[in-house]
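Chemist: Here's my sequence, what's the structure:
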Amino acid sequence: MRAAQQSTSRLVLQPSTSLLLQNAAPRIASILSSFTNDDTTSSRHEGTEQLLVEDDVPTSSLAAKVKEEELRQWQTPHLPILTNLQLKMSLIEIERRRKLKQQTIQQQHDRSTKQSTSTTSSYKNQEAAILIPLCTVQGTPSILFTRRSATLSNHASQISFPGGYFDEQLDGIGDDGDRLVNTALRETQEELCYNTDLLPTSSLITILGRTQPVPSMQGKKVTPIIGMCNYDLPQHSTAEFERIFPGNPDEVDWIFTIPIRELMEGETSEPLERWSTSYSHHDEGKNNGKKRNVVMGPAFHIPECSKKREGDKIWGLTAIVLRPLLRKVFGPVFCGEGVGGNAKL
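Modeler: Predicted coordinates:
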């Protein structure tokens, strides 16, 4: 009896193959593989810095604080998420926070200072991967997001992509691309708990490529992996969607999708601490310790629905990763060249 019920459920919920994404996949993969190490400062990234920096920002002395060898570890031959300036500003802010934490430990005369410092160093060098899940929802090109559980110790209730830390035992020791892809897929399965019994095959995600890594504010290297959901999905507000993606309540409390066109048309900006703080410290003494410059980062609205909470928005690292993908990859492929800003490659 139970087997018969499962079979019926499979027939009712079995999604169809996403032909739109299958047709678009070769072009997306081609775009993602067309970047080189030189593209971080090339015209293909032109305009991004101006969009993020307001007023007259003094950058020369900031740039001198970051050595070229520090930058090279982030500049892989993939789509750049940050410009050189943004990367330098991020690394400066990370180092400022690290030193502040060490000073706090010393001031408190913590007996485990040595152990804490070692832990911080290990954490800084730890790698992570996130999956950007490209999908179609009843034929509409969309992206899947999660809202992190309110009980988590870090980034609780924030909108994010599924992902987490590389685990050598679980993800293997293969080349950089394979092991981080394994991390992204494993963490996505753990968070979404997608039900492969409701799919024609157990393969839900096809990997299309990756971008350059970006630093989190804790200093860990985060590599975005772009994946394509192989099947056309139902609306996220339906029971069918929740049966495919029941989610792990310990990690996420909402799984949802937003159409790519709505994301691009709804893009906005807000002051971003990871860059503005660097400028405020640079200007101390000239401006009585006050921030003379405000650096703007991207943000995206979330369409109204029953599970949306007040304050829900896409911001921070998630928005930083999302914007260049929308403008340089997903926008040109699905929306044409002129939607949501400069979409030239």
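Chemist: contacts and neighbour counts: CA atoms only from here.
Modeler: OK.
Chemist: quick one: the helices in the stretch 51-200 of the chain?
Modeler: Listed in chain order, the helices of the stretch 51-200 of the chain (DSSP state H, counting those that start in this stretch) span 60-64, 68-72, 84-107, 113-125, 168-171, 176-192.
Chemist: and the fifth one, what other elements does it pack with?
Modeler: Spelled out, it's helix 168-171. helix 176-192 (3 or more Cα pairs under 8 Å, 6 or more residues apart in numbering; DSSP states H and E).
Chemist: Next, the second sequence, to be compared with the first:
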Amino acid sequence: MQLRRFLSKTSYYSLINETNKKRCQELLLSKPNLSKSYKNSAVLVPLCIVNDELSLLFTVRTHHLPTHKGQVSFPGGKVDDSDNKDPIKTALREAKEEVGINESDVDVWGTMFRLPARHGMAIHPVLGVLKNPLNLDSLSVNTGEVAKVFTVTLSELSRHARYTIWKERSIALPVYNCPGKDKVWGFTAMVTHLALKLVTPDLYKFDLP
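Modeler: Got it, this is the predicted structure:
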């Protein structure tokens, strides 16, 4: 069991390399197209090394925000004029504002295809890798927007991937209920699923029905 865990840990860690980055970038958008029909937002999907394991960073929104109160999310927000209509700039700016991650500390791999969301939003997930190992205690969390920051290893996400049926539209959606972690569901779970499919296709074997 320990050997299997070590091999899994090593396999995921090794995904952060130039070869995999180039492969992913061939499937990502270098210049995202903003939606003309929806309000554009962007989120940073932050891959990071925590305790020598490749992980994803998530936030939990505070309960006094106007939308998505108390929900698990990625750092992000609306594309505004200061971002020059660039979702990548939006994602990096919001990551700095929400959890104190500096733009210079993120290696941006590219932007995933925009996804429709509630409230008339089109959200652009930006895949980025933190250049240095992450210590959660070193983050400068904006407690006005973020109630909690946590990470989940890619190996955990892969082991605990399940799905639920959205009754309103009879659509299968991923859900990640990892022991000791907040449940990742909804839009954030869908982005997580797509990111795992992109970054680790040989190790993440979960498919939606």
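Chemist: Let me know the secondary structure of Val222 of the first structure.
Modeler: Per DSSP: H, G, I helix; E, B strand; the rest coil, the secondary structure class of Val222 of the first structure is strand.
Chemist: The residue in the second structure that Trp254 of the first structure lines up against and His160 of the second structure, how far apart?
Modeler: For Trp254 of the first structure, the aligned position in the second structure is Lys148, judged by TM-score structural alignment. Look at Lys148 of the second structure and His160 of the second structure: by Cα to Cα, to the nearest Å, they are 21 Å apart.
Chemist: now Phe6 of the second structure
Modeler: Per Cα to Cα, Phe6 of the second structure is found 18 Å from His160 of the second structure.
Chemist: which one of these two has more residues nearby?
Modeler: His160 (15 against 10; other Cα atoms under 10 Å).
Chemist: tell me the contacts of the more buried one?
Modeler: His160 of the second structure sits next to Tyr176, Asn177, Cys178 when contact means Cα atoms under 8 Å, 6 or more residues apart in numbering.
Chemist: Identify the residue nearest the geometric centre of the second structure.
Modeler: Val45 (2.9 Å; Cα atoms, centre = their mean).
Chemist: Next up, the contacts around it.
Modeler: Leu56, Leu57, Phe74, Pro75, Pro125, Val126, Leu127, Gly128, Thr192, Ala195.
Chemist: ok, those in the first structure: which stay?
Modeler: Among the contacts of Val45 of the second structure, the ones still in contact in the first structure (both residues aligned by TM-score structural alignment, their matches' Cα atoms under 8 Å) are Leu56, Leu57, Phe74, Pro75, Pro125, Val126, Leu127, Gly128.
Chemist: Among these, which one sits closest to Gln25 of the second structure?
Modeler: Closest approach between these and Gln25 of the second structure, by Cα to Cα: Leu127, at 9.8 Å.
Chemist: Nearest spatial neighbour of Phe150 of the second structure, chain-adjacent residues omitted?
Modeler: In this structure, Phe150 of the second structure finds its nearest non-sequential neighbour in Phe58, 5.5 Å apart by Cα to Cα, 6 or more residues apart in numbering.
Chemist: Just confirm that neighbour contacts Ala147, I think it does.
Modeler: No - here Phe58 of the second structure lies out of contact with Ala147, judged by Cα atoms under 8 Å, at a distance of 11.0 Å.
Chemist: Which of the contacts of Val45 of the second structure sits closest to Ala172 of the second structure?
Modeler: Set against Ala172 of the second structure, the nearest of the contacts of Val45 of the second structure by Cα to Cα is Thr192 (14.5 Å).
Chemist: which part of the second structure lines up with the biggest strand by length in the first structure?
Modeler: Looking across the first structure with DSSP state E, the single longest strand is strand 127-137. Alignment of strand 127-137 of the first structure against the second structure: residues 40-50, by TM-score structural alignment.
Chemist: Same question for that stretch: list its buried residues.
Modeler: Within stretch 40-50 of the second structure, the residues scored as buried using 16 or more other Cα atoms under 10 Å are Asn40, Ser41, Ala42, Val43, Leu44, Val45, Pro46, Leu47, Cys48, Ile49, Val50.
Chemist: what residue of the first structure matches up with Lys131 of the second structure?
Modeler: By TM-score structural alignment, Lys131 of the second structure lines up with Asn230 in the first structure.
Chemist: Its match and Ile205 of the first structure, how far apart?
Modeler: For Asn230 of the first structure, the distance to Ile205 of the first structure equals 6 Å [Cα to Cα].
Chemist: Name the residue in those two with the higher neighbour count.
Modeler: For Asn230 of the first structure and Ile205, the more surrounded residue by other Cα under 10 Å is Asn230, and the numbers stand at 23 against 18.
Chemist: any idea how far the more buried one is from Thr136 of the first structure?
Modeler: Per Cα to Cα, Asn230 of the first structure is found 9 Å from Thr136 of the first structure.
Chemist: next one: Glu49 of the first structure
Modeler: Distance of Glu49 of the first structure to Thr136 of the first structure, computed by Cα to Cα: 31 Å.
Chemist: which non-adjacent residue is nearest Val113 of the first structure?
Modeler: Quick fix: residue 113 of the first structure reads Thr, not Val. In space, and not counting its chain neighbours, Thr113 of the first structure is closest to Ile105: 6.4 Å by Cα to Cα, 6+ apart.
Chemist: burial measure for the one you found, as a count.
Modeler: Neighbours around Ile105 of the first structure, by other Cα under 10 Å: 17.
Chemist: Fine by me, we can end here.
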